[in-house]
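Engineer: below is the sequence, then the predicted model.
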Amino acid sequence: MVEIKDLFKRFGRTEVLKGINLTIRKGKVTAVLGPNGSGKTTLIKTILGLVIPNSGKILVNGKNIKNDYNYRKIIGYMPQQAVFPEDLTVREVVKMLMDVRGKGYNPKILKSFVNGFDLDRYYSKKIRTLSGGTKQKINALTAFMFDPEIFILDEPTVGLDPISSSFLKDKIRDEVEKGKLVIITSHIMGEVEEIADDLVFILEGKVYLKGTVEEVIKMSGERNLERAIAKLMEKGYHVKAS
């Protein structure tokens, strides 16, 4: 479980997070949504320990993460755009990560992703020769291969073809069924509606809405999540967090 309590963050005079309080539970896919500049990226980076808050705290499995980065070992992070050494082959990147992380990778998961993404034929190719979609597949592979307890997936299906996208979404649901905690961000509302259980809508550094996807759609009076979110973002439309 991830607990966020009274989290504030400012950059200079700009207050980006303004007292965030959230509990994100295992066995769920939680989508963190919001327009550009809302603070959602800062929130994600704070959970990852890449941004240090001015005040407040984050607990992972009941333990405060402040000054303790060992918790990162249980997180599989998939950034929107992964950066790998351009002159290494796919095989060398995978081996490098195994060496850096040490023991702990799951060979069954590795094989499943290599087969599901048809990565065998790219294993000897250098990263710089690969398409954006293939790099995204490697990005997903490296996030899952160490069998983490927590997944943070930033726009996970961007650049993927429909078959690969479906494969990854199935893998996400498989992990949730094992009791894992999954946080995603996405601009594709149909995707969020398909795979997310809970939704957190961030606006101007605050939690404006939280609840299940079904609750959000019902509350908005719209017929799907895309229209519900559009309504939330209309000027002058305010929703209190549940």
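Structural biologist: Structure's in. What do you need?

Engineer: going forward, measure contacts between C-alpha atoms and count neighbours the same way
Structural biologist: Fine.

Engineer: can I assume residue 236 sits in a strand?
Structural biologist: No - under DSSP: H, G, I helix; E, B strand; the rest coil, residue 236 falls outside any strand and is assigned coil.

Engineer: run through the strands of the protein in chain order.
Structural biologist: Using DSSP state E, the strands of the chain run over 2-11, 14-24, 28-33, 55-60, 63-64, 75-78, 150-154, 181-185, 198-203, 206-212.

Engineer: and here's the other structure:
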Amino acid sequence: MIKLDHIYKSFGRIPVLKDIFLDYGQNQAIGLIGPNGSGKSTLIKIILGMVLPQKGEVTFDGKPITGQSQYRRHIGYMPQMSRFPANMTVSQLFHMMKKLRKDEKQRDLDLYHAFEIEQMGSKRLEILSGGMKQKVSAALAFLFDPKVLVLDEPTAGLDPIANEILKEKLQKSLGNDRLILISSHILNDLDDIITHVCYLMEGEVKFFKPLEQLRAETAENRLNRIIAQVLKQEKNHV
């Protein structure tokens, strides 16, 4: 569905992504993880067309994304930090989004209702707490029932109840030829959601494997212990 073919990106003289080759497919929920500065956010922005690589090509359903934006209609994006129009109310934001995409009749309102977005409809976006903004952002990401979900630190700032609601929604969303890509430092939140792990370090893909394969290779069940075991094994082999 989304293929990154030999992507290279640098900022000035500093390489951020080094010859990245990845092929993300349908019915995958991928945990994109790695330490700070590993290139995760840049990779996401390249997929979304927000950053252009110096080398390589990104394709969506077999078509290059360069020079076209229609593919983004199939992507629901939840950024790490949402920057909404300050003076707009929550209701106005959702009304605007529906008007901009009025041709798309398929709507997914599960999170809109679960997070009680309608009850905060009259609030201006600039006064919302970080957790409330996360709820609005999550509801928007799912709103048009996209076949690709890209979520950057989705559980950051959410209270425990909202966190579980979002995780349950993600679990239910896998399938129907959908692709889910989640970048997160909170590995415990990914254990029951993801099917694959893509680990970046210093701008390189260290591994991209099914979670079940990693569990078999490490004899560990929890993702944080799996990652620790894999990195320990690599260190011992150096």
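Structural biologist: That came through fine. For clarity, every value in this text was computed on a predicted model and none was experimentally measured.

Engineer: would you pull the TM-score for this pair?
Structural biologist: Laid over one another, the chains give 0.92 as their TM-score (TM-score structural alignment, normalised by the length of structure 2), with 238 aligned residues with a CA RMSD of 2.1 Å.

Engineer: including distance to residue 238 of structure 1, could the strands of structure 1 go into a markdown table?
Structural biologist: Listed next are the strands of structure 1 as a markdown table, based on distance: least, CA to CA, whole Å:
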| stretch | distance to residue 238 of structure 1 |
| --- | --- |
| strand 2-11 | 21 |
| strand 14-24 | 16 |
| strand 28-33 | 15 |
| strand 55-60 | 25 |
| strand 63-64 | 32 |
| strand 75-78 | 31 |
| strand 150-154 | 26 |
| strand 181-185 | 21 |
| strand 198-203 | 10 |
| strand 206-212 | 8 |
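
Engineer: nearest to residue 143 of structure 1, of these?
Structural biologist: strand 75-78 (4.5 Å; CA to CA).

Engineer: contact partners for the nearest residue to residue 73 of structure 1 once chain neighbours are set aside?
Structural biologist: In this structure, residue 73 of structure 1 finds its nearest non-sequential neighbour in residue 148, 7.5 Å apart by CA to CA, 6 or more residues apart in numbering. Counting by CA atoms under 8 Å, 6 or more residues apart in numbering, residue 148 of structure 1 makes contact with 73, 74, 75, 76.

Engineer: residues near the third one, how many?
Structural biologist: Read that as residue 75 of structure 1. Per other CA atoms under 10 Å, the neighbour tally for residue 75 of structure 1 reads 20.

Engineer: now swap in the last one and tell me
Structural biologist: Applying other CA under 10 Å, we find 22 other residues in the vicinity of residue 76 of structure 1.

Engineer: what sits against it?
Structural biologist: Contacts of residue 76 of structure 1 (CA under 8 Å, 6+ apart): 142, 143, 144, 146, 147, 148, 149, 150, 151, 152.

Engineer: the residues you listed in helices, which ones?
Structural biologist: Among these, the ones falling in helices (DSSP state H) are 142, 143, 144.

Engineer: the longest helix along structure 1 aligns to what range in structure 2?
Structural biologist: Scanning structure 1 for the longest helix, with DSSP H as the assignment, gives helix 162-177. Alignment of helix 162-177 of structure 1 against structure 2: residues 160-175, by TM-score structural alignment.
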